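Enquirer: Could you work out the structure for the sequence below:
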Amino acid sequence: MDAVVWTAVGSLTVWLWLLLGQGFFWRTDLRLPPRREPADWPSVCVVVPARDEAGVLPASLPTLLAQDYPGRAEVFLVDDGSSDGTGELARELARAHGGLPLTVDSPGEPPAGWTGKLWAVRHGIALARTREPVYLLLTDADIAHAPDSLRTLVAAAHTGGFDLVSQMARLRVESVWERLVVPAFVYFFAQLYPFRWIAVRGGRTAAAAGGCVLLRADAAERARIPDAVRHAVIDDVALARAVKRAGGHIWLGLAERVDSVRPYPRLRDLWRMVARSAYAQLRHNPLLLLGTVLGLALVYLVPPLALVAGLVVGSAGAAAAGGLAWLLMTVTYLPMLRYYRQPRWLAPLLPVTAFLYLLMTVDSAVQHYRGRGAAWKGRTYAHPGTVLDER
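Expert: I've put the predicted structure just below:
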């Protein structure tokens, strides 16, 4: 039991450090920073890459067209080779709902070295630049915005002098698996990229949430967006890093009224969402994969196992260290569950969810080495910069 005790103590030490030394990642009170409305509202172009999004577009696109924005704004939807009539549906929705002007266009198939989404974003930004906007809003086709979303984003960027303001859209949590997996997804993301560190000028931490990114057009040009990140599977984080490296001031926080309408009702849907990019996050490095697996086991699996083992064999040290670590884990997860309006009894189940994420990460690596890479919407990217297969 000595090894179990010391392992449990190690896990507890990590949790004490995470609680106090990781940018208070577990707090969910970081919303749009203080803002005041500008006297003259800058022009904005909204760029929406869309591939086979006919299922979600009726719930998302009308919310963009209905933006209550005092300045000049228009929407560019880039149809990335859809086979389900996404482009025509977008035109029909614009005719039915009115609102902001909508342009629908298609760039054709992406060349080697580009992901399909970023090739579509590149085309959309090129169209937008003909209007000479001050800001670009990059948003996904499954994101629904409150009527004042664009207004508050621009006011926050203008007031704080930010080159990039991003909100992590509230993901859907309706099915059993969504309730178990989705809040943990955001919790783990915040643990990797503490939001409070992201806004620090000159700091190394940079991230954004691809569903909602307001970006100054001149900052995008300085950072060579999207060309500089053209092969990135995790494009939102890569984009934020490029902007920050170019001297940009960035901000990321949780959204109140920006929501994803994409459903993930089954475990396999969520599994595919996580596994398609998990190994890319580890830069396709086997040593990083091993370290991640061991780290997840130490941080999330050891506490409950040590508690049970300590109680079974009568080891007070193992039970106490494991129990305290599990308690800290549970307490830090509660704010995220509250944010997602989920019951508190889900908090002690975080080790189960972490184990699922561990398996998804390993599966992501397995798929990579089997040549399937980051498969999404009929395209497979086996390695950054390489397009192996398009179905």
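Enquirer: going forward, measure contacts between C-alpha atoms and count neighbours the same way
Expert: Will do.
Enquirer: just so I have it, where are all the helices in the stretch 201-350 of the chain?
Expert: 217-222, 235-245, 267-281, 286-296, 302-313, 316-339, 350-369 (DSSP state H, counting those that start in this stretch).
Enquirer: One more, so I can put them side by side:
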Amino acid sequence: PRQLATGWAARLVQPLLAWSWMVTLPLRVAERSARPSMVAANGQFLVVDAAALERAGGWAAADAVLDDIALARAVRRAGGRTGVADGSTLATCRMYDGWDEVSAGYRKSLWSAFGIPVAALLALVYVVPALAALRGSRAGLVGYLAAVVSRAVAAGRTGTRVWPDSLAHPVSVGLVLGLLVASRRDRAAGRLSWKGRKV
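Expert: Just a heads-up that it's a prediction; the model follows:
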């Protein structure tokens, strides 16, 4: 669905959800793959064939922090197919309001979403060029502009705000990386909970 993001925190972080699929995952290749590790799913607007759900083990198959991904992987393991479609003209979703909700919502699951190698790659590709551009690097400026274009294209495709938000893409990635560090720290300390339940 189209992400409704108001306030600085949601505007910086929420658009990365659709951007990450559109830019980092070859969706059509992933849809043809039988590998459970190649799934993308969005629990905000999820359509599941009843027979495929039953073969995958029912809703119990989604017993994970990232329940949408767990369910899609179970469907794949049971021989089913999965795919992601642009539902931005059919539905909207406002996940979080304000930094406290954004932070709690992402910290509860980022530890399981991706690891340190992916985080390092994101920093290298989307944060370092912007920092280099600030120091006068032309190569850094080109890297920064490429990041902005990727964000603008994804935002335009999914009906979310393009400008000036896309210009802050390195800040967005930096915030998510900070949330990932906090998520891993809180997970190790046993401090994560979501809606009153321990994670």
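Enquirer: Can you give me the TM-score here?
Expert: The TM-score (TM-score structural alignment, normalised by the length of the second structure) is 0.87; 196 aligned residues with a CA RMSD of 2.0 Å.
Enquirer: hang on, the earlier thing: and the helices of the stretch 201-350 of the first structure: which comes nearest Arg201 of the first structure?
Expert: Taking CA to CA, helix 235-245 is the member of the helices of the stretch 201-350 of the first structure nearest to Arg201 of the first structure, at 8.4 Å.
Enquirer: what's the spacing between the closest residue to Ala73 of the first structure other than its chain neighbours and Pro303 of the first structure?
Expert: Distances taken as CA to CA, 6 or more residues apart in numbering place Val44 nearest to Ala73 of the first structure, at 4.8 Å, with adjacent residues excluded. Note on Val44 of the first structure: its distance to Pro303 of the first structure, by CA to CA, to the nearest Å, is 49 Å.
Enquirer: who's more crowded, those two?
Expert: Pro303 (31 against 26; other CA atoms under 10 Å).
Enquirer: quick revisit: pipe the helices of the stretch 201-350 of the first structure into JSON lines and attach distance to Ala228 of the first structure per row.
Expert: Shown next, in JSON lines, are the helices of the stretch 201-350 of the first structure (distance: least, CA to CA, whole Å):
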{"stretch": "helix 217-222", "distance to Ala228 of the first structure": "10"}
{"stretch": "helix 235-245", "distance to Ala228 of the first structure": "7"}
{"stretch": "helix 267-281", "distance to Ala228 of the first structure": "17"}
{"stretch": "helix 286-296", "distance to Ala228 of the first structure": "24"}
{"stretch": "helix 302-313", "distance to Ala228 of the first structure": "40"}
{"stretch": "helix 316-339", "distance to Ala228 of the first structure": "33"}
{"stretch": "helix 350-369", "distance to Ala228 of the first structure": "23"}
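Enquirer: out of these, nearest to Trp6 of the first structure?
Expert: Among these, the nearest to Trp6 of the first structure by CA to CA is helix 316-339 (7.8 Å).
Enquirer: who's in contact with that closest one?
Expert: Residues from elsewhere that reach helix 316-339 of the first structure (CA atoms under 8 Å, 6 or more residues apart in numbering): 1, 4-6, 8-9, 11-12, 15-16, 19, 26-28, 183-184, 186-187, 300, 302-311, 343-344, 346-348, 350.
Enquirer: If any of those are buried, give me the ChimeraX selection for them.
Expert: Restricted to buried positions by 16 or more other CA atoms under 10 Å, the ChimeraX selection for these reads:
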select :4,5,8,9,11,12,15,16,19,26,27,28,183,184,186,187,300,302,303,304,305,306,307,308,309,310,344,347,348,350
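Enquirer: what's the residue minimising distance to the centre of the first structure in contact with, if anything?
Expert: With distances taken as CA atoms, centre = their mean, the residue of the first structure nearest its centroid is Ala209 (4.1 Å). By CA under 8 Å, 6+ apart, the contact list for Ala209 of the first structure reads 166-169, 236-237, 252.
Enquirer: which one in the second structure is aligned with it?
Expert: Using TM-score structural alignment as the criterion, Ala209 of the first structure maps onto Asn42 of the second structure.
Enquirer: ok, now Trp376 of the first structure?
Expert: Match for Trp376 of the first structure (TM-score structural alignment): Trp194.
Enquirer: Need the nearest residue in space to that match, chain neighbours excluded.
Expert: Lys108 (6.6 Å).
Enquirer: and if you look at Leu131 of the second structure?
Expert: Per CA to CA, 6+ apart, closest to Leu131 of the second structure is Gly140, 7.3 Å.
Enquirer: The first structure: which residue goes with the one you found?
Expert: In the first structure, the residue equivalent to Gly140 of the second structure is Gly322, according to TM-score structural alignment.
Enquirer: what's the burial count for Asp100 of the second structure?
Expert: Neighbours of Asp100 of the second structure (other CA under 10 Å): 10.
Enquirer: Which residue in the first structure aligns with it?
Expert: By TM-score structural alignment, Asp100 of the second structure lines up with Arg268.
Enquirer: same for the lengthiest strand in the first structure, what does it pack against?
Expert: Determined from DSSP state E, the single longest strand within the first structure is strand 250-260. Under the contact criterion of 3 or more CA pairs under 8 Å, 6 or more residues apart in numbering; DSSP states H and E, strand 250-260 of the first structure touches strand 143-145, strand 164-170, helix 195-198, helix 235-245.
Enquirer: Now tabulate those in CSV and tack on mean neighbour count and distance to Tyr135 of the first structure.
Expert: CSV is the format used below for these (neighbours: other CA atoms under 10 Å; distance: least, CA to CA, whole Å):
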stretch, mean neighbour count, distance to Tyr135 of the first structure
strand 143-145, 26, 17
strand 164-170, 25, 9
helix 195-198, 22, 20
helix 235-245, 23, 14
